[in-house]
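Colleague: Okay, sequence plus prediction incoming.
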Amino acid sequence: MPKKMGVNSKAEEARARRSAVESERKEREVREREEQYWQEAEGPKSRAAKKREEESEKRAEAAARRAEARRLAELEEKEIDKSIKKPDKKANRVSPPVPKVTEAELRRRREEEQAQLAKKAEDAKKKQSRTAAEEEYERMVSVTNTNRDDSIIEARSVEEAIAQMTVADNLPVDRHPERRLKASFKVGNWLHLFFLFCDDPMHFYGFPLNSCS
């Protein structure tokens, strides 16, 4: 009985690789023969047929692009409609409640308003008083100074007083001067006695003032 020998792994691997390569070669030959058969059955394609196929492909691509554009436009319109129909949450919000005003706050506001009105009235009163004071001062300043009035005669003697007297040019002619002679004489006597009295008052002690009448 012969002795059993071990299996050579390397030789087995080489044999398997060769078998795989051979199988692949045979399959490729079969495919090539099939393709050649169908090409021979169809016949060679003309240039016009190839051009028609290219144009058909281009039209198909353009139609596909238009369809995609329409789809995107419709999708955008739907999104816009949703945003329009969507209720505004901010509009439905309840406005914050108005803070209540207490009685003390109302009283304080009334007091402030009254104080402002009183202040305005006081300012108006002060302004009126100041205006009245200014007007009074203006009247006092505008009073004519009689000390410098030219119509007043200042003299130390009868001669000076007569010399300062002037007669208006437009007076009517005195037709009866004798009627005023006595009165003029009395005035002259009084003036003379007045200046004598000013010089020596004791000289006229007990002298009747009506003696010159």
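Modeller: Ah, there it is.

Colleague: Please make it C-alpha for all contacts and neighbour counts, starting now.
Modeller: OK.

Colleague: Helix or strand for K51, just tell me which one.
Modeller: Secondary structure here is read from DSSP states H and E; on that basis K51 sits in helix 47-85.

Colleague: Just the buried positions in that helix, please.
Modeller: For helix 47-85, burial by neighbour count (16 or more other C-alpha atoms under 10 Å) applies to no residue.

Colleague: Check which element follows that helix along the chain.
Modeller: Past helix 47-85, heading to the C-terminal end, the next element that is a helix or strand (DSSP H and E) is helix 103-141.

Colleague: and V187, how many neighbours?
Modeller: 14 (other C-alpha atoms under 10 Å).

Colleague: and what of N189?
Modeller: Per other C-alpha under 10 Å, the neighbour tally for N189 reads 15.

Colleague: Please, which helix or strand holds it?
Modeller: Assigning secondary structure by DSSP H and E places N189 in helix 181-199.

Colleague: And that helix, what does it pack against?
Modeller: For helix 181-199, the packing partners by 3 or more C-alpha pairs under 8 Å, 6 or more residues apart in numbering; DSSP states H and E come out as helix 158-164.

Colleague: what helices or strands is the helix it packs on leaning on?
Modeller: For helix 158-164, the helices and strands in contact under the criterion 3+ C-alpha pairs under 8 Å, 6+ apart are helix 181-199.

Colleague: Check which residues of the helix holding N189 are buried.
Modeller: In terms of neighbour count (16+ other C-alpha under 10 Å), helix 181-199 has its buried residues at W190.

Colleague: Tell me who's in contact with E103.
Modeller: Under the criterion of C-alpha atoms under 8 Å, 6 or more residues apart in numbering, E103 has no contact partners.

Colleague: Next one for the comparison:
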Amino acid sequence: MEPEIPESDIQTRNLRVLEALLFAAKEPLGAEDMHPFLSDNADLADLLDQLQQRYQHAGVNLVKRGEKYAFRTAEDLSFLLRRDDVEQKPLSRAALETLSIIAYHQPVTRSEIEEVRGVATSKGTLDVLMEAGWVRMRGRRRTPGRPVTYGTTLEFLDHFGLEQISDLPGLGELKGAGLLSSTLPPDFSVPKPVDGDLTPDEDPLEPDDTGDDLLSELEAANKPSDV
């Protein structure tokens, strides 16, 4: 009969394995990615909490992005690495407005985006946001024509340092940061951001929803580009 391994040794091994997995990962990991490498009775939530505390004051921190975890440079040290950042072309005003509407109103269709903006939204605008990895096609609205709905991605949360979409600033925070005019109408409000699984009025994308099919929808109105 083999000697029983002390619980403390199993716990130490689980922590080391989890630490190695997260350091080696190219993108945030979910529970389904980590559990197979741990002991059968491992308490993943407790292990992650221990790692977060261990790295709380280190050069890298363990952060949560949606339901996944990743190591990221500590916020107070990020300025030291900016010199190595690859210069990226800034988003146009149209793309920024569209991204903001999708983030706060998701799930949202192109026609709903246009209604909020008050102008047509070109295929190019959505293409830029999807190529950046910040916007994804969620599903199809259960309305005539079954338009595609859009939402933000895990990459969006990761890029902007958000744990979940509800961490986006509210009306008071936006005003305090000077991002909204102090002369807004009294009834003006900022939607409470929500995300997650498909809502009751959405259907999942089907296998035959090819890129060409969705592209044709974006081009249907043949509207001029605003980017």
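Modeller: Now that the structure is in, tell me what you want to look at. Just so it is clear, the model here is predicted, and its values are computed rather than measured.

Colleague: what TM-score do we get after superposing?
Modeller: TM-score of the superposed chains, computed with TM-score structural alignment, normalised by the length of the first structure, equals 0.21; 73 aligned residues with a C-alpha RMSD of 5.2 Å.

Colleague: sec struct for E19 of the second structure, please.
Modeller: helix (DSSP: H, G, I helix; E, B strand; the rest coil).

Colleague: ok, it touching Q52?
Modeller: No - between E19 of the second structure and Q52 there is no contact under C-alpha atoms under 8 Å: 10.3 Å.

Colleague: For E34 of the first structure, give its distance to E40 of the first structure.
Modeller: In this structure, E34 of the first structure and E40 of the first structure are separated by 10 Å, where distance is defined by C-alpha to C-alpha, to the nearest Å.

Colleague: wait, I meant K125 of the first structure
Modeller: Distance of K125 of the first structure to E40 of the first structure, computed by C-alpha to C-alpha: 126 Å.

Colleague: And S129 of the first structure, by the same measure?
Modeller: Using C-alpha to C-alpha, S129 of the first structure is found at 130 Å from E40 of the first structure.

Colleague: now do R130 of the first structure
Modeller: 129 Å.

Colleague: S23 of the first structure now?
Modeller: In this structure, S23 of the first structure and E40 of the first structure are separated by 26 Å, where distance is defined by C-alpha to C-alpha.

Colleague: And E27 of the first structure, by the same measure?
Modeller: If you measure E27 of the first structure against E40 of the first structure using C-alpha to C-alpha, the figure is 20 Å.

Colleague: repeat for K85 of the first structure
Modeller: Between K85 of the first structure and E40 of the first structure the distance, using C-alpha to C-alpha, works out to 65 Å.

Colleague: what packs against the one helix or strand K64 of the second structure maps to?
Modeller: Taking DSSP H and E as the definition, K64 of the second structure sits inside strand 60-65. Counting contacts by 3+ C-alpha pairs under 8 Å, 6+ apart, strand 60-65 of the second structure is packed against helix 44-54, strand 68-73, helix 154-159.

Colleague: mind redoing it with 6 Å?
Modeller: Counting contacts by 3 or more C-alpha pairs under 6 Å, 6 or more residues apart in numbering; DSSP states H and E, strand 60-65 of the second structure is packed against strand 68-73.

Colleague: Tell me which residues of stretch 29-43 of the first structure come out buried.
Modeller: In stretch 29-43 of the first structure, counting by 16+ other C-alpha under 10 Å, buried: nothing.

Colleague: What lies in contact with it?
Modeller: In this structure, no residues lie in contact with stretch 29-43 of the first structure by C-alpha atoms under 6 Å, 6 or more residues apart in numbering.

Colleague: can you tell me how far the closest residue to E202 of the second structure other than its chain neighbours sits from T149 of the second structure?
Modeller: Nearest non-adjacent residue to E202 of the second structure, counting by C-alpha to C-alpha, 6 or more residues apart in numbering: R141, 4.6 Å away. Taking C-alpha to C-alpha as the measure, R141 of the second structure falls 6 Å from T149 of the second structure.

Colleague: now L18 of the second structure
Modeller: Distance of L18 of the second structure to T149 of the second structure, given as C-alpha to C-alpha: 36 Å.

Colleague: Specify which residue of these two has the higher count of neighbours.
Modeller: The neighbour count for L18 of the second structure versus T149, taken as other C-alpha under 10 Å, is higher for T149 (24 against 20).

Colleague: Touching, the more buried one and V108? I think so.
Modeller: Yes - under the criterion of C-alpha atoms under 6 Å, T149 of the second structure is in contact with V108, at a separation of 5.0 Å.

Colleague: what distance separates the start and the end of stretch 204-212 of the second structure?
Modeller: 17 Å.

Colleague: try stretch 137-151 of the second structure
Modeller: In stretch 137-151 of the second structure, first residue to last residue: 6 Å (C-alpha to C-alpha).

Colleague: With stretch 38-48 of the first structure instead?
Modeller: With C-alpha to C-alpha applied, stretch 38-48 of the first structure spans 20 Å between its terminal residues.

Colleague: Done for today, thanks.
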